[in-house]
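J.: this is a predicted model, with the sequence first.
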Amino acid sequence: MTKVLSAPDARRQEKLQAFDRLLTIMDELRENCPWDKKQTLESLRHLTIEETYELSDSILEGDLPEIRKELGDLMLHMVFYARIASEKKAFDVADVLNGICDKLIERHPHIYGDVVANDEETVKANWEKIKLKSGNKSVLEGVPKSLPALVKAIRIQDKARGVGFDWEKKEQVWEKVEEEMQEFKKEFNAERNEPINKEKAMAEFGDLLFSLVNYARFIDIDPEEALERTNKKFIKRFQYLETESAKDGKKMGEMTLAEMDVYWNRAKTLK
């Protein structure tokens, strides 16, 4: 007798079939397409980074159809890397998937073991402790060196917090922000307009940014997302300035700052 699948089980079968279809297509492309045959782990790397940023853009835009498309592009890359590695007899996609499954089970003892963790902070702390037991020499070892500096600051602070190295109250963090602001102002000599020691000023500016990232974390703001939203807002307003001034027969680079400010202030009133 044939078992009739329930709706959730039927959907699981569709997912498995879709993944199997992707594996089949990947095999066919790797064996028959001139471009796909040439690709290496190294040649795909910069393309994967580009795809990741495209996914990030679609998430910030809240564009679910585009997120779906970008996830597909990234999924293709993951399968592509695994296919190349299998040709080198290093590992295949099954090894990759089983590896992450084993890792998730090991690092969630509150789900798959007898450890109790009733809040997010406890889960994070347990995660970092397990990583240290697994052979990591430093809590910060898992932070990629090539991460953009702002994102890296967020990850460093998150990981330090996971083992209890953190401020207790947001007021303490804000005091640190103000302290760093004063130190930067002193090095920059903003009021006296004197020559500055660029190296010292840069160091103080870095400390100020780091402390602001820390404060943002305490009030549950993602600094990377906040800055990107501001970038997008500036781009929108500046492009309005360009477009509307051109309609009036004016050219960028030939207007005074006061003239440009008229369009800029108009742009600020738009949603």
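T.: Alright, I've got the coordinates. What you see is a predicted model, and the numbers here were worked out from it, not measured in a lab. Residues are numbered from 1 along each chain as shown.
J.: all contacts plus neighbour counts: C-alpha atoms, from now on.
T.: Noted.
J.: helices of the stretch 151-271 of the chain, start to end?
T.: Assigned by DSSP state H, counting those that start in this stretch, the helices in the stretch 151-271 of the chain fall at 170-188, 198-218, 223-247, 257-268.
J.: can I get the ones you listed in JSON lines with mean neighbour count and distance to residue 86?
T.: Shown next, in JSON lines, are these (neighbours: other Cα atoms under 10 Å; distance: least, Cα to Cα, whole Å):
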{"stretch": "helix 170-188", "mean neighbour count": "17", "distance to residue 86": "49"}
{"stretch": "helix 198-218", "mean neighbour count": "18", "distance to residue 86": "41"}
{"stretch": "helix 223-247", "mean neighbour count": "14", "distance to residue 86": "36"}
{"stretch": "helix 257-268", "mean neighbour count": "14", "distance to residue 86": "54"}
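J.: to residue 60, which of those lies closest?
T.: With Cα to Cα as the criterion, residue 60 lies closest to helix 223-247 of the helices of the stretch 151-271 of the chain, at 7.6 Å.
J.: redo the helices of the stretch 151-271 of the chain as TSV? Include distance to residue 145.
T.: Shown next, in TSV, are these (distance: least, Cα to Cα, whole Å):
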stretch	distance to residue 145
helix 170-188	25
helix 198-218	17
helix 223-247	17
helix 257-268	38
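J.: of all those helices, which lies closest to residue 62?
T.: Across the helices of the stretch 151-271 of the chain, closest to residue 62 is helix 223-247 (Cα to Cα), at 12.3 Å.
J.: okay, now the one to match up with it:
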Amino acid sequence: MEKLQSLIKTAHQLRAPGGCPWDAEQTHGSLVQYLLEETHELIEAIESGNRDEILEELGDVLYQVLFHADLASQGSLGEPFDLEDVAQKMENKMISRHPHVFGTAEDKEKYLAETGEDVVKNWESHKKLEKPGRTSILDGVPQAMPALALASKVMGKAEKAGILETSEIPTIPMETEEQLGKLLLAIVASARSVGLDPERALREANRELQAEIRASELQGDFDAGVVAFPTS
């Protein structure tokens, strides 16, 4: 980890007195736009499959993490914490959520996971134990996600909880992501032709769907599939 330690020192030196004025002026809030940009660039590199681009973009995302950790080490968020604290918290979380790997013999038997689906089910249970203050399956879902990704996330959680009536979801014939992509483009083109904003429209539909899901949770009817997929 010699190179990582060297990079941490470089990031700190850039923000220290006598370093880079721009770096010294940044805050957690001002860095958000760059975190988003670097993340999208990494996604693009991964989808292209280009090794050198992925290597570079992983570095850019890593540097964002180092930058935020260095800011926090100076007390920007109250009680200081640094990259070591971030790593420790993440390691604790990974060990806690993988008792089938790191647990006792009893834990490994209780949380036996032979498939990825088994792991996901256990993961959700562990998250509930870690976040006892959450009252909804939607708590913790970042609303700033792009509308399409948010819709998929919300529906996935509702389906797992048995709240969304999957049998009622209208089926549009398609077999590949290429077909899906063309369909989505056609929807966007149709919306634009009549002056509608597809992103805003889907965000509003997301809000309505989430409101229905939360209402069904309050009724305590978690497994009855009480929320029907909106068809109009």
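T.: Looks like it arrived, so ask away. Quick caveat, the model's predicted, so the values are computed rather than measured.
J.: look up how far residue 82 of structure 1 lies from the closest residue in space to residue 267 of structure 1 that isn't next to it in sequence.
T.: Spatial nearest neighbour of residue 267 of structure 1, chain neighbours left out: residue 237 (5.2 Å); criterion: Cα to Cα, 6 or more residues apart in numbering. Distance check for residue 237 of structure 1 against residue 82 of structure 1: by Cα to Cα, to the nearest Å, it reads 44 Å.
J.: now do residue 96 of structure 1
T.: The value you get for residue 96 of structure 1 to residue 82 of structure 1, if Cα to Cα is used, is 8 Å.
J.: out of the helices of the stretch 151-271 of structure 1, which gets nearest to residue 132 of structure 1?
T.: Smallest distance to residue 132 of structure 1 across the helices of the stretch 151-271 of structure 1 (Cα to Cα): 23.6 Å, for helix 198-218.
J.: which ones are touching residue 128 of structure 1?
T.: Taking Cα atoms under 8 Å, 6 or more residues apart in numbering, we find residue 128 of structure 1 in contact with 139, 159, 162-163.
J.: nearest to residue 182 of structure 1, of these?
T.: Checking the contacts of residue 128 of structure 1 against residue 182 of structure 1 by Cα to Cα gives residue 159 as the nearest, at 27.6 Å.
J.: corresponding residue for that closest one in structure 2?
T.: Residue pairing (TM-score structural alignment): residue 159 of structure 1 is matched to residue 157 of structure 2.
J.: am I right that its match is in contact with residue 137?
T.: Yes: taking Cα atoms under 8 Å as the definition, residue 157 of structure 2 is a contact partner of residue 137 at 6.7 Å.
J.: what residues are shared contacts of these two?
T.: Overlap of the contact sets of residue 157 of structure 2 and residue 137 (by Cα under 8 Å, 6+ apart) is empty.
J.: how about residues contacting stretch 71-90 of structure 2?
T.: Here stretch 71-90 of structure 2 makes contact (Cα under 8 Å, 6+ apart) with 27-28, 66, 69-70.
J.: which position in structure 1 aligns with residue 67 of structure 2?
T.: Aligned by TM-score structural alignment, residue 67 of structure 2 pairs with residue 80 of structure 1.
J.: in space, what's closest to that match - neighbours in sequence excluded?
T.: When the adjacent residues along the chain are set aside, residue 80 of structure 1 lies closest to residue 26, with 6.8 Å between them (Cα to Cα, 6+ apart).
J.: hang on, the earlier thing: so between residue 96 and residue 82 of structure 1, which is more surrounded?
T.: More neighbours surround residue 82 than the other of residue 96 of structure 1 and residue 82, with 20 against 13 (other Cα atoms under 10 Å).
J.: so how much does the helix or strand encompassing that one differ from structure 2 once superposed?
T.: Here residue 82 of structure 1 sits within helix 64-87, counting by DSSP states H and E. Its aligned residues in structure 2 lie a mean 0.6 Å from helix 64-87 of structure 1 after superposition (mean Cα distance after the TM-score superposition for structure 1).
J.: what angle sits between the very next helix or strand once past that helix and helix 64-87?
T.: As assigned by DSSP H and E, the chain's next helix or strand after helix 64-87 of structure 1 is helix 93-106. Orientation of helix 93-106 of structure 1 against helix 64-87 (axes from the mean of the first three to the mean of the last three Cα atoms, to 10 degrees) gives an angle of 110 degrees.
J.: where does the helix or strand just after helix 93-106 of structure 1 end up in structure 2?
T.: Proceeding N to C from helix 93-106 of structure 1, the next assigned helix or strand is helix 109-112, under DSSP H and E. Alignment of helix 109-112 of structure 1 against structure 2: residues 99-102, by TM-score structural alignment.
J.: for stretch 184-193 of structure 1, same thing?
T.: Counting by TM-score structural alignment, stretch 184-193 of structure 1 pairs with no residue of structure 2.
J.: residue 16 of structure 1: what secondary structure?
T.: Counting by DSSP: H, G, I helix; E, B strand; the rest coil, the backbone at residue 16 of structure 1 sits in helix.
J.: distance of residue 151 of structure 2 from residue 178 of structure 2?
T.: Separation of residue 151 of structure 2 from residue 178 of structure 2 (Cα to Cα): 19 Å.
J.: the more surrounded of the two?
T.: Neighbour totals were compared for residue 151 of structure 2 and residue 178, and residue 151 leads with 19 against 10 (other Cα under 10 Å).
J.: skipping adjacent residues, who's closest to the more buried one in space?
T.: The shortest distance from residue 151 of structure 2 to any non-neighbouring residue, by Cα to Cα, 6+ apart, is to residue 206 (6.0 Å).
J.: quick one: contacts for the one you found?
T.: Taking Cα under 8 Å, 6+ apart, we find residue 206 of structure 2 in contact with 147, 150-151, 154.
J.: nearest to residue 185 of structure 2 among those?
T.: residue 147 (14.8 Å).
J.: could you give the number of residues near the alignment partner in structure 1 of the closest one?
T.: Using TM-score structural alignment, the partner of residue 147 of structure 2 in structure 1 is residue 149. Per other Cα under 10 Å, the neighbour tally for residue 149 of structure 1 reads 12.
J.: over to residue 33 of structure 1?
T.: 10.
J.: and residue 82 of structure 2, how close does it get to residue 67 of structure 2?
T.: Residue 82 of structure 2 sits 10 Å away from residue 67 of structure 2, going by Cα to Cα.
J.: okay, those two: which has more neighbours?
T.: Between residue 82 of structure 2 and residue 67, counted using other Cα under 10 Å, the more crowded position is residue 67 (23 against 16).
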